[in-house]
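Undergrad: just coords:
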């Protein structure tokens, strides 16, 4: 009896060691995926740092220039509709730096932010490569376009945030005055924080269909629930639009809300497709018995 107990203890210990080694093997694999993603982000950051003069003048400071693409487009639309006041005049932006290493820190931080933004699609690809072996064949097929869809929605959101939300917010906030005796002297950190937050936040908000897909697969969210909750979703979307855009005018909130409404409707379609796929799988399973 004693020998049997020793043998069983050795077998159980061996199994525990195998599980522990497997766990650490997975951690090691994840570490290398993250290292490769970090290297890609570092490369993008280095390129941005090298070409920083152009990137700072034409991209970071782009929404503060009166010849920015958004302002020129609005002016063209206004001229076509014979509406005055749609063309942008001179934007009075006076940036200031009150720290000794402020400009150097600005270049480092902004290069890193842009590098991370550019590297997110590759980071998603590395995460997918790590998760893929653990999925079944049908799950792999169902999620095969995850990286493409998530990257496309993120890039679309970033472009929308940069070309629509950011210039509207910058134009409103710079032109807003409590009193003519107060002069706006904007710190460069404040400007960079506003532009990056508005741009990246919109990119994350545009991931709504991906979030709906994940929750639908987990059985937490259904298309019927989303349809029945549409009226509440409208209120939440308007609140999100009000938070994302620090401008109180209805035009800006409407422009921001429309893509969110579209994303919500796309989410309903995605949830419906997931339910159909689950129903078909269940039907095929019953038919095979």
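TA: All right, it came through fine. Just so we're clear, the structure is a prediction, and the values are computed from it rather than from any experiment.

Undergrad: all contacts plus neighbour counts: C-alpha atoms, from now on.
TA: OK.

Undergrad: spatially central residue in this protein, please.
TA: Centroid-nearest residue in the chain: residue 204, 2.5 Å away (criterion: CA atoms, centre = their mean).

Undergrad: pretty sure that residue contacts residue 157?
TA: Yes: using CA atoms under 8 Å, residue 204 is in contact with residue 157, at 7.1 Å.

Undergrad: what is the host helix or strand of residue 32 packed up against?
TA: Following DSSP states H and E, one finds residue 32 within helix 2-50. Other helices and strands packing on helix 2-50, by 3 or more CA pairs under 8 Å, 6 or more residues apart in numbering; DSSP states H and E, are helix 102-131.

Undergrad: off-centre distance for the helix it packs on?
TA: 12 Å (CA atoms, centre = their mean, to the nearest Å).

Undergrad: circling back: ok, the residue nearest to the centre of the chain - contacts?
TA: 154, 157 (CA atoms under 8 Å, 6 or more residues apart in numbering).

Undergrad: got the angle between the helix or strand harbouring it and helix 102-131?
TA: Per DSSP H and E, residue 204 falls inside helix 188-205. When axes from the mean of the first three to the mean of the last three CA atoms, to 10 degrees is applied, the directions of helix 188-205 and helix 102-131 differ by 20 degrees.

Undergrad: residues of helix 188-205 that come out buried?
TA: Across helix 188-205, burial judged by 16 or more other CA atoms under 10 Å covers 188-189, 191-192, 195-196, 198-200, 202-203, 205.

Undergrad: here's the one I want to compare it with:
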């Protein structure tokens, strides 16, 4: 990789340095999880009681949750503490991911990381809180009343924990939809208009995701699909506002540059403005400014040019071979035609055996 292909003020790192940096990031993440686990494990039973409260309130009187496995009374709180440690360490883990890829980012890209980490963590925890305080009471209230008569609802603690973990992460990831939408708009991969036109497909997709990630009931499916759709709309609104602000700032910067140029060259300002006006009218609002282009992929461009030259040479060689092949075929065909003509001429020169003999050669009856 050449120096021009690197971000400014950064130097190329070797593979060993990348691996060491990756090892440090992974080690810090594991240590953070272990520290949180050590802190949470003494309170594992209390944490499980708090997690199981949305279901316990709907259990019939005189019943409680059960443990069908031999080691479930110990392993289930242990698993809860470990998963909760990972859940709480998520912002720090995301920060470690960012610190690993930060050397490859430019300054304007690094400016997005802070708000991105904050809002993604906030929305992730907001999804978990929404699942616990809104979805769980409605779902468990519905499921507890759906039990047939004579059936006692006694949920296994391990199965309940698996269900809760799945729901927490499902709603946490679903609430990240605005982040994805805003990033798509800011990177100019998709325009807000196209995202608005795709709204019917998004609504259907939200209900499909809700069907796959939630229990087989319409309540939890709807409670996951509707927030996803609303957050999608919020992402479009926020992304459009940020895009307009950035476009306005770019226009102001362009005007300032034009004014500075006009002050430096007052005699040519009129001509430059006349020449620049048609281009400004035809500017694509979603076009990437020239200053955003960099030389990060300079080596790749050079390699592409080399490959293009190589392919052009191969094409020219193939065309030459094709012409030679055609000439050889034409020569062979001409030789075959000449041989056929000679053979036909020889056949014409041979005496014909099919001519009838003279009648005088036949013996007469008198001779006999």
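TA: Arrived safely, thanks for sending. These numbers were taken from a predicted model, which means no experiment stands behind them.

Undergrad: so what number do they get for TM-score?
TA: The TM-score (TM-score structural alignment, normalised by the length of structure 1) is 0.73; 244 aligned residues with a CA RMSD of 2.9 Å.

Undergrad: thinking again about what came up before, the residue nearest to the centre of structure 1 pairs with which position in structure 2?
TA: Aligned against structure 2 by TM-score structural alignment, residue 204 of structure 1 finds its counterpart in residue 173.

Undergrad: residues near residue 180 of structure 2, how many?
TA: Neighbour count of residue 180 of structure 2, defined by other CA atoms under 10 Å: 14.

Undergrad: show me what contacts it?
TA: Here residue 180 of structure 2 is in contact with residue 235 (CA under 8 Å, 6+ apart).

Undergrad: please pull up the equivalent of residue 50 of structure 1 in structure 2.
TA: In structure 2, residue 50 of structure 1 lands on residue 42 (TM-score structural alignment).

Undergrad: actually residue 221 of structure 1, not the one I typed
TA: Using TM-score structural alignment as the criterion, the counterpart of residue 221 of structure 1 in structure 2 is residue 190.

Undergrad: which helix or strand contains that match?
TA: Residue 190 of structure 2 belongs to no helix or strand, assigned by DSSP H and E.

Undergrad: go ahead and confirm it touches residue 182.
TA: No: using CA under 8 Å, residue 190 of structure 2 is not in contact with residue 182; the gap is 9.8 Å.

Undergrad: ok, these two, which is more surrounded?
TA: Neighbour count, other CA under 10 Å: between residue 190 of structure 2 and residue 182, residue 182 has more, with 25 against 15.

Undergrad: from residue 110 of structure 2, how far out is that one?
TA: 16 Å (CA to CA, to the nearest Å).

Undergrad: kindly report the same for residue 120 of structure 2.
TA: 15 Å.

Undergrad: next, the angle from the helix holding residue 32 of structure 1 to helix 102-131.
TA: Going by the same axes, to 10 degrees, helix 2-50 of structure 1 makes 140 degrees with helix 102-131.

Undergrad: how many residues are close by residue 183 of structure 1?
TA: Residue 183 of structure 1, neighbours per other CA under 10 Å, totals 9.

Undergrad: that one -> structure 2?
TA: So, by TM-score structural alignment, residue 183 of structure 1 is matched to residue 152.

Undergrad: same check on residue 174 of structure 1?
TA: By TM-score structural alignment, residue 174 of structure 1 lines up with residue 144.

Undergrad: give the closest residue to that match in space, chain neighbours not counted.
TA: Leaving out its chain neighbours, the residue that sits closest to residue 144 of structure 2 by CA to CA, 6 or more residues apart in numbering is residue 58, at 6.5 Å.

Undergrad: also residue 77 of structure 2?
TA: Nearest to residue 77 of structure 2 is residue 44, by CA to CA, 6+ apart, at 5.1 Å.

Undergrad: likewise residue 178 of structure 2?
TA: Nearest to residue 178 of structure 2 is residue 235, by CA to CA, 6+ apart, at 4.1 Å.

Undergrad: what angle do the one helix or strand that neighbour maps to and helix 157-174 make?
TA: In this assignment (DSSP H and E), residue 235 of structure 2 forms part of helix 218-264. If you take the same axes, to 10 degrees, helix 218-264 of structure 2 sits at 30 degrees to helix 157-174.

Undergrad: show me what helix 218-264 of structure 2 is packed against.
TA: helix 136-145, helix 157-174, helix 177-186, helix 192-197, helix 199-213.

Undergrad: surely residue 41 of structure 2 touches residue 79?
TA: No: here residue 41 of structure 2 does not reach residue 79: they are 9.4 Å apart, not a contact under CA under 8 Å.
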